[in-house]
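# below is the structure, and that's it, no one-letter string:
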């Protein structure tokens, strides 16, 4: 009985690492993009940057986060088989095989982009205005 309990504990730790790894990598990538690349892009956009940093832009990020979290939940290992069955029943034939490995990679990508988009959400209106004006 002892090894089985240890195995369950390791499975739980591996599951947490599998979720937290891509999420943290996405958060770090998004934060670095927001700190170093976004100000340069906004400086080139000039007055047109207001559209990107408006409340509509923030809401679109929230929608993207919801979509990627839903995709990650559908492709998680606990739902992967049901998602694969649904895809085979409802989608037209793909030029590549739909496998559990592919579903796993979609899960990792969706988890990464959830963190990435989360890091791009402005933390305050002052920060939005500052980034729109091109100053850091």
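That came through, no problem. Note that the coordinates shown come from a computational prediction; the quantities given were computed from them, not determined experimentally. Numbers count the residues shown, from 1 in each chain.

# contacts, neighbours, all on C-alpha from now
Fine.

# what segments of this protein are helices?
For the chain, the helices defined by DSSP state H cover 2-32, 38-45, 49-52, 55-75, 80-90, 100-120, 125-133.

# need the winner for burial among the ones you listed.
Highest mean neighbour count of these: helix 100-120, a mean of 21 (counted as mean count of other Cα atoms under 10 Å).

# which residues does it contact?
If you take Cα atoms under 8 Å, 6 or more residues apart in numbering as the criterion, helix 100-120 is touched by 18-19, 22-31, 34, 61-62, 64-66, 68-69, 71-77, 80-81, 84.

# name the nearest residue to residue 34, sequence neighbours excluded.
residue 120 (6.3 Å; Cα to Cα, 6 or more residues apart in numbering).

# oh sorry, the question was meant for residue 81
Of all residues not flanking residue 81 in the chain, residue 100 sits nearest, at 7.2 Å (Cα to Cα, 6+ apart).

# in addition, the following structure is provided for comparison:
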């Protein structure tokens, strides 16, 4: 069971984020598009999808840095640069919480990523 613990520690926030992202895209996203009206095309634009990739890359990098395999190096680097987190003292627990939050957010963003075309509409040919 101890060999599966790291897997479950990494998979739990990813699965929770993916599940909540799919629920958002299924239930909330259509209501948001309906309220936007003519501006709904901006949500599915190429620029918005490109920014979405950037918004996925940032928490993904944060999750990689704060993962338990990199925690010692990240903690040493943060302690060598105390001005970055001046009111907060970096601890292994803080890195673990940051990893879980970043993994959840990354999975949520990927699951709720906008489609190239709005649902229910066929692209004109």
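Alright, I've got the coordinates. Since this is a predicted model, take the numbers as computed values, not measurements.

# how near is the spatially most central residue of structure 2 to residue 48 of structure 2?
By Cα atoms, centre = their mean, structure 2 has its centre lying nearest to residue 106, at 1.7 Å. Computed with Cα to Cα, to the nearest Å, the distance linking residue 106 of structure 2 and residue 48 of structure 2 is 16 Å.

# repeat that for residue 94 of structure 2.
The gap separating residue 94 of structure 2 from residue 48 of structure 2 is 31 Å, by Cα to Cα.

# same check, this time on residue 107 of structure 2
In terms of Cα to Cα, residue 107 of structure 2 sits 18 Å off from residue 48 of structure 2.

# repeat that for residue 29 of structure 2.
For residue 29 of structure 2, the distance to residue 48 of structure 2 equals 15 Å [Cα to Cα].

# and residue 23 of structure 2, by the same measure?
From residue 23 of structure 2 to residue 48 of structure 2 the distance is 20 Å (Cα to Cα).

# again with residue 121 of structure 2
According to Cα to Cα, residue 121 of structure 2 and residue 48 of structure 2 sit 19 Å apart.

# again with residue 14 of structure 2
The spacing between residue 14 of structure 2 and residue 48 of structure 2, counted by Cα to Cα, is 23 Å.

# please apply the same query to residue 119 of structure 2.
From residue 119 of structure 2 across to residue 48 of structure 2, the span is 16 Å (Cα to Cα).

# and residue 36 of structure 2, by the same measure?
Taking Cα to Cα as the measure, residue 36 of structure 2 falls 15 Å from residue 48 of structure 2.

# what residue of structure 2 matches up with residue 94 of structure 1?
In structure 2, residue 94 of structure 1 lines up with residue 86, judged by TM-score structural alignment.

# OK, contacts around that match?
Residue 86 of structure 2 makes contact with no residue under the criterion Cα under 8 Å, 6+ apart.

# that one and residue 67 of structure 2, how far apart?
22 Å.

# and residue 89 of structure 2, by the same measure?
Look at residue 89 of structure 2 and residue 67 of structure 2: by Cα to Cα, they are 18 Å apart.
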